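Engineer: Below are the sequence and a predicted model; questions follow.
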Amino acid sequence: MSEPMNVTAVAERSGNWWAVEVPEIPGLFTQARRLDQVDGMVRDAARMLGREVGMVTVDPKLSEEDERMIDELLAARREATEARAKASRLTAGAVDALRGQGMTVRDVADIIGITPQRVSALANA
């Protein structure tokens, strides 16, 4: 057997299957039902060709429309994560400011719309 090499498994939908090609190993083609099965299928196919692989990176190829949809989804998730982080910082600042003015935990909770327990946790952090 040859030295193990890291490879990229290019997977493209073909009906209900993922058709898989490994460009680093000419002639290595296989298929899998699910992306999580690609690694094992590539290793099996490589062994049949007398090759051993190290790490298998799965690269699913999607249509341009699907790629745009996924890009938009991931961007929205990033924005949501950033918005949550900003809201957390603003909440902590509001708790500090309002508690600093002598407001009760319950009043602060009512004003900013969180539980009194959360107000206490933020005030004690």
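Structural biologist: That came through fine.

Engineer: Please make it C-alpha for all contacts and neighbour counts, starting now.
Structural biologist: Noted.

Engineer: buried sites along stretch 84-104?
Structural biologist: Thr91, Ala92, Ala94, Val95, Asp96, Leu98, Arg99 (16 or more other CA atoms under 10 Å).

Engineer: want to throw the residues you listed into JSON lines with distance to Glu12 and secondary structure?
Structural biologist: Shown next, in JSON lines, are the buried residues of stretch 84-104 (distance: CA to CA, whole Å; DSSP: H, G, I helix; E, B strand; the rest coil):
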{"residue": "Thr91", "distance to Glu12": "46", "secondary structure": "helix"}
{"residue": "Ala92", "distance to Glu12": "47", "secondary structure": "helix"}
{"residue": "Ala94", "distance to Glu12": "50", "secondary structure": "helix"}
{"residue": "Val95", "distance to Glu12": "51", "secondary structure": "helix"}
{"residue": "Asp96", "distance to Glu12": "53", "secondary structure": "helix"}
{"residue": "Leu98", "distance to Glu12": "56", "secondary structure": "helix"}
{"residue": "Arg99", "distance to Glu12": "57", "secondary structure": "helix"}
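
Engineer: put this beside the first:
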Amino acid sequence: MGTYTARARREGRWWMIEVPEIDGLTQARRLGDVEEMARELIAVTLDVPLDDVAVAVAVTAVGDVDVAEALSKIRDERAEAARLERQASAEARELARELASAELAMRDIGSILGVSHQRVAQLLASS
């Protein structure tokens, strides 16, 4: 049995839960209860054991806030930040190697790169 999606949105004091795979709806008081309520709905609807039901919760909206869209943007930005961090690290390693080959002391290289001399040693040792 696959994993079902539980789309949760806040309406007033309740979390409304939609499980599109079974065209089912339920509700919960707290976000922490959404997964269990969705699992129970699926188990009862499909007449399967509760332990056989896996659910992935996706918060879609809280009032007028489009949580899903905001989270998608945040995930994209974090991925881009990670990519840029990897690129900057590679460039720092390359510059450290170039400066070391010019016979600069590790402390001087560290001052140039804005890192400790210990970090320079790590950069030079990494491949």
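Structural biologist: It's in. These figures come from a predicted structure and were not determined experimentally.

Engineer: related to what we said a few turns ago, show me the two of the buried residues of stretch 84-104 of the first structure that sit farthest apart.
Structural biologist: Thr91 and Arg99 (11.9 Å; CA to CA).

Engineer: now the buried residues of stretch 84-104 of the first structure as JSON lines including distance to Arg77 of the first structure?
Structural biologist: Formatted as JSON lines, the buried residues of stretch 84-104 of the first structure follow (distance: CA to CA, whole Å):
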{"residue": "Thr91", "distance to Arg77 of the first structure": "21"}
{"residue": "Ala92", "distance to Arg77 of the first structure": "23"}
{"residue": "Ala94", "distance to Arg77 of the first structure": "25"}
{"residue": "Val95", "distance to Arg77 of the first structure": "27"}
{"residue": "Asp96", "distance to Arg77 of the first structure": "29"}
{"residue": "Leu98", "distance to Arg77 of the first structure": "31"}
{"residue": "Arg99", "distance to Arg77 of the first structure": "33"}
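
Engineer: and which of those is nearest Ile114 of the first structure?
Structural biologist: For the buried residues of stretch 84-104 of the first structure, the nearest to Ile114 of the first structure is Thr91 (9.1 Å; CA to CA).
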